[in-house]
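>>> dropping the sequence and predicted coords here.
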Amino acid sequence: MSVELNHTIVHARDNRESAAFFADLLGLEITGEWGPFVAVALSNGVTLDFATVPAEHITPQHYAFLVSEAEFDAAYAKISERGITHWADPHQKQPNEINRNDGGKGIYFLDPSEHAMELITIPYGGWPA
């Protein structure tokens, strides 16, 4: 068996709020709840398991998601409609812009627990030849 990422735990101020925010934004579904976790499954079988922890225990992380152009456009429309601040760069110097890195589209924004989320339509360095 090859090594694959199966799931990761995402610390949140409110596990349901963060899972719902993420699932709604990307057109995904909450796929399970057990113990302290609310899971959202990605198309490659990996789940993000959101867990409520005290705010002082949350270390902001970076999560990058490769999405199709249609998924990007749908998510971007929701981000714009909801007035969610976003940036073209990870240093938050280009507010409310989209980057065009590697010929695709990309943005950064914060989730309800202030994790840095990134959406890109082309992987860094472009698609392999």
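Cool, the structure landed.
>>> CA only for contacts and neighbour counts going forward, please
Will do.
>>> give the contact list for I107.
Residues in contact with I107 (Cα atoms under 8 Å, 6 or more residues apart in numbering) are H86, W87, A88, D89, E97, I98, N99, E118, L119, I120.
>>> quick check: the last one touching E71?
No. Using Cα atoms under 8 Å, I120 makes no contact with E71, being 10.0 Å away.
>>> adding another structure so you can compare the two:
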Amino acid sequence: MAQVRYLVRDVDRSIRFFVDLLGFELRQQFGPAMAILARDDLTLWVAGPQASAARPMPDGRQPEPGGWNRFVLTVEDIEATVARLREAGAVFRNEIITGPGGRQVLVEDPSGNPIELFQPA
């Protein structure tokens, strides 16, 4: 089982986004600091500002949400998924694009972390 950690600004808001909009299940929550979510064989740890993962590095760099690294969620109907997310107010970094393997789009979680939605060809 793959585990991914995302730094988030608000754990409760992130739980609602991943559970209500992307079909994850809440497995465990540690107050406002962290939660463990799961979907299929992916376990997602969302770590808020109070989590140990958000502490400054020895060189002073501060971990923060965002960036371009992401996990990929395979969806059956990308058009319907995007429509449902847009209706809920989700932010997209691009429009659906088509490549040799299928169609994809990047949606952001409430903290700006990207998730790639992918529909195989």
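All right, it came through fine. Everything numeric in this text was worked out from a predicted model, so none of it was measured.
>>> what TM-score comes out when they're superposed?
Between these two chains, after superposing, the TM-score reads 0.71 (TM-score structural alignment, normalised by the length of structure 2); 109 aligned residues with a Cα RMSD of 2.6 Å.
>>> higher neighbour count, I120 and E71 of structure 1?
Taking other Cα atoms under 10 Å, I120 of structure 1 and E71 do not tie; I120 has more neighbours (24 against 17).
>>> any idea what the more buried one aligns with in structure 2?
Under the alignment defined by TM-score structural alignment, I120 of structure 1 is paired with F118 of structure 2.
>>> so how far is M1 of structure 2 from that match?
Per Cα to Cα, to the nearest Å, F118 of structure 2 is found 19 Å from M1 of structure 2.
>>> so which elements touch the helix ranked longest in structure 2?
For structure 2, the helix with the greatest residue count under DSSP state H is helix 78-87. Secondary-structure packing of helix 78-87 of structure 2 (3 or more Cα pairs under 8 Å, 6 or more residues apart in numbering; DSSP states H and E): strand 114-120.
>>> who touches the aligned partner of I97 of structure 2 in structure 1 in this structure?
Superposed on structure 1 with TM-score structural alignment, I97 of structure 2 falls opposite N99. By Cα under 8 Å, 6+ apart, the contact list for N99 of structure 1 reads A88, D89, K105, G106, I107.
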